[in-house]
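>>> I'd like to go over a predicted model; first the sequence, then the structure.
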Amino acid sequence: MECMMLMAGVQPNSITFLGLLCGCSHQGLVEEGVEYFHMMNLKFNLKPGIKHYGCMVDLFGRAGKLEKALDMIGNSPSQDDPVLWHGIAKMRKLIKSQGIKTTPGWSWIEVGDQIHKFVVDDKSHPDFFEIYHKLREVISQAALLGYVPEESLISVAGLITEECLETSTSYHSEKLAIAFGLARTPKGTSIRIVKNLRVCKDCHSFTKYVSKAFNREIIVRDRVRFHHFKGGVCSCKDYW
């Protein structure tokens, strides 16, 4: 891309590199991301901003290189910026002290000709007893294959969501929608879910195990992309 731009006489700017770094993060291209990050200043005299540092933290974090992610935060011009830090306790304290409003998360699934919408720990559905009973069964089956619930905090565009502030013991909207889909659709059919936010790490892991345990294709459209779960793997290859 860089060569094509230069050949066309177009100089890359900070937005160009932001797109490159974001793409590297979502594809797990760590070495390439590091190269582009250093190239900004050394070759094009562009000073990386907080969003560029945020992409690098995300890049290292997704790849499991947590020490490098921490080093990147330490070298950033704004070490305390919430774009870089998503610690649960720290964010909860900030939200309470500053009165920050969170984004409510929801998932919906179409069964037959009706759309069913769920939020975290939702008990408003008329069949919620059946749904929760099914979900407990689904969790048990997924656990037999190795699923382990975990606390996860995901930020969407710098915002902390109500759903992701809940602990792993909470029933996120996506899990409720999946349980409902498994209970109300024929065996072997695909389940399609739409989510207004980025899927959290725990729900992503859960859905992979469910697709294998129940031999179902589960397609989730979240805020970022499509996730196609089948046989215990996801089309995003765990980068999203």
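The structure has been received and is ready for your questions. Fair warning: this is a prediction, and the values are worked out from it, not measured in the lab.
>>> contacts, neighbours, all on C-alpha from now
Fine.
>>> tell me the SS of residue 136?
helix (DSSP: H, G, I helix; E, B strand; the rest coil).
>>> gap between it and residue 166?
According to C-alpha to C-alpha, to the nearest Å, residue 136 stands 18 Å off from residue 166.
>>> so residue 212 makes contact with residue 230?
Yes. Counting by C-alpha atoms under 8 Å, residue 230 is a contact partner of residue 212 at 6.6 Å.
>>> who has more neighbours, those two?
More crowded of residue 212 and residue 230, by other C-alpha atoms under 10 Å: residue 230, with 21 against 18.
>>> residue contacts, the closest residue to that one other than its chain neighbours?
Nearest residue to residue 230 in three dimensions, chain neighbours excluded: residue 217, at 4.9 Å (C-alpha to C-alpha, 6 or more residues apart in numbering). When contacts are counted by C-alpha atoms under 8 Å, 6 or more residues apart in numbering, residue 217 touches 188-191, 211, 228-231.
>>> and these, which two are the farthest apart?
Largest separation among those by C-alpha to C-alpha: 188 and 228, giving 14.9 Å.
>>> more crowded one of these two?
Between residue 188 and residue 228, residue 228 has the larger neighbour count (other C-alpha under 10 Å), namely 19 against 11.
>>> ok but the more buried one is inside a strand, no?
Yes. Under three-state DSSP, residue 228 falls within a strand.
>>> ok, it to residue 38 distance?
According to C-alpha to C-alpha, residue 228 stands 34 Å off from residue 38.
>>> can you show me the strands along the chain?
106-111, 114-119, 155-156, 159-160, 191-195, 218-221, 226-230, 233-234 (DSSP state E).
>>> comparison target, given below:
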Amino acid sequence: MVGVLSACAVAGALELGKWAHAYVEKHRMDGRLSVRTALIDMYSKCGYIDRALEVFESTPVRNLVLWTSMINGLAINGSGNKAVEFFDRMVNDDDIKPDAIVLISVLSACSHGGLIDEGRRLFDELKSRYNLIPRMEHYGCMVDLLGRAGRLDEALELIRRVPSEPSVILWRTLLGACRAHRNVQIGELAMKEIQRREPRHHGDHVLLSNIYASVGRWEDVAYVRRAMKRMGVSKEPGCSIIEVDGQIYSFVVEDATHRHSEEVRAALERMTRRLREAGHVPDTREVVARVEGGEEEREEKLVHHSEKVAVAFGLIRTVPGTTLRVVKNLRVCVDCHAAMKLISEIYGREIVLRDRNRFHHFKSGSCSCDDYW
């Protein structure tokens, strides 16, 4: 059953996860810490953080693994302050000594929540209070924290202070921050360091081309794309899944072969029309494919992003008011994030979108991340 719950967590299959929870309760397996930890992980990764908290609070005796699962769940759902609060509860109330793993989770929570002071305190306490040697993952969390806050120079300086050879992950994290803040100079420096280590990773080239696209340097975008083609490097296609009536449906960007393609195409057109009527202006800064096609073609690319397709399908296959839960393999783009906020308002739906990095809970025109992600 732990395996079943873990599978539900990966797929974001909440309804099946709820059935599994009822099953373990019926057969009196829910008293085991391994099962309760899996339940917390499943509910957290399905975006149902309130239910995860209920399972946690109803557990009479908690170990480090259970605490870590709960803190990580709060982190990925954007509850940074609560994650730090739970970490302090674990240390002070339950007198549990943290390990390197739980500190990665709480530092990640600080990163997603922009909690710079808290993050620095915890990073300093790694050695001073807990006698732990910072791992590369801890440095990665701090680089992410500083990068998201726009403190790119500080993030670069921290990488240069890493005692051993900085891993490619640190440079990749910095490159991602440069994309968010449109910093070409540091982005190119980070890319140079990445190329020395992993020259064929597709995501890095895409990030660099996105940085160039965001500042209108289309010749550089085309150059990066040509280089990718020469090296045989291709961009991972966007794929989103949605659970409807206990069944998982998968949508890949611009897939015309899907068995529901005609139904979805019509729904997507209606949804796009309502978005435009409500004032949505497509943000094409991150669209870099076929730049020679002009603005109209870039806007058309955005319409068919997989998360939009999944949501359009969910709107026509569920009754009004039903929460839509979507899982995507890539990071949500700026335009889709803005569109999801508006869709939640237009249709009166809550949309829970899990991308590669975290959860976004869209409701009444706003997102739980407060546009900080």
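Ah, there it is. Since this is a predicted model, take the numbers as computed values, not measurements.
>>> ok so, going back, wait, which of the strands of the first structure is closest to residue 54 of the first structure?
Taking the strands of the first structure one by one with C-alpha to C-alpha, strand 155-156 is closest: 11.6 Å.
>>> so where do the helices sit in the first structure?
For the first structure, applying DSSP state H gives helices covering 2-7, 14-27, 30-44, 50-62, 66-75, 88-98, 128-144, 162-165, 173-184, 201-213.
>>> and the ones you listed as a markdown table, adding distance to residue 239 of the first structure?
Shown next, in a markdown table, are the helices of the first structure (distance: least, C-alpha to C-alpha, whole Å):
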| stretch | distance to residue 239 of the first structure |
| --- | --- |
| helix 2-7 | 23 |
| helix 14-27 | 5 |
| helix 30-44 | 12 |
| helix 50-62 | 7 |
| helix 66-75 | 16 |
| helix 88-98 | 21 |
| helix 128-144 | 21 |
| helix 162-165 | 18 |
| helix 173-184 | 18 |
| helix 201-213 | 10 |
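>>> indicate which one of these is closest to residue 121 of the first structure.
Taking those one by one with C-alpha to C-alpha, helix 173-184 is closest: 7.1 Å.
>>> the closest one aligns to what range in the second structure?
Aligned by TM-score structural alignment, helix 173-184 of the first structure falls on residues 306-317 of the second structure.
>>> what is the mean deviation of that stretch from its aligned residues in the first structure?
Following the fit onto the first structure, the mean deviation recorded for stretch 306-317 of the second structure is 1.0 Å by mean C-alpha distance after the TM-score superposition for the first structure.
>>> give me the contacts around that stretch.
Residues from elsewhere that reach stretch 306-317 of the second structure, judged by C-alpha under 8 Å, 6+ apart: 238-242, 244, 250-254, 264, 267-268, 271, 324, 326-328, 336.
>>> show me what counts as buried in it.
By neighbour count on 16 or more other C-alpha atoms under 10 Å, the buried set for stretch 306-317 of the second structure is 306-315.
>>> ok, of those, which one's closest to residue 65 of the second structure?
residue 307 (32.5 Å).
>>> quick revisit: need the counterpart of the residue nearest to residue 230 of the first structure in the second structure.
Under the alignment by TM-score structural alignment, residue 217 of the first structure pairs with residue 350 in the second structure.
>>> same check on residue 71 of the first structure?
Using TM-score structural alignment, the equivalent of residue 71 of the first structure in the second structure is residue 185.
>>> next, count neighbours for its match.
Number of residues near residue 185 of the second structure (other C-alpha under 10 Å) recorded here: 9.
>>> now do it against residue 153 of the second structure, distance only.
With C-alpha to C-alpha as the criterion, residue 185 of the second structure and residue 153 of the second structure are 11 Å apart.
>>> quick check, nearest of the buried residues of stretch 306-317 of the second structure to residue 109 of the second structure?
Taking C-alpha to C-alpha as the measure, residue 109 of the second structure lies nearest residue 307 of those, at 24.4 Å.
>>> what residue in the second structure is paired with residue 231 of the first structure?
Match for residue 231 of the first structure (TM-score structural alignment): residue 364.
>>> that match: what's it in contact with?
Applying C-alpha under 8 Å, 6+ apart to residue 364 of the second structure gives the contacts 341-342, 344-345, 348-350.
>>> if we use 6 Å, what do you get?
Residues counted as contacts of residue 364 of the second structure (C-alpha atoms under 6 Å, 6 or more residues apart in numbering) are 344-345.
>>> in which helix or strand would I find the closest residue to residue 37 of the second structure other than its chain neighbours?
Using C-alpha to C-alpha, 6+ apart and skipping the chain neighbours, the partner closest in space to residue 37 of the second structure is residue 66 (5.2 Å). Per DSSP states H and E, residue 66 of the second structure falls inside helix 64-76.
>>> residue range for that helix in the first structure?
Using TM-score structural alignment, helix 64-76 of the second structure finds no match anywhere in the first structure.
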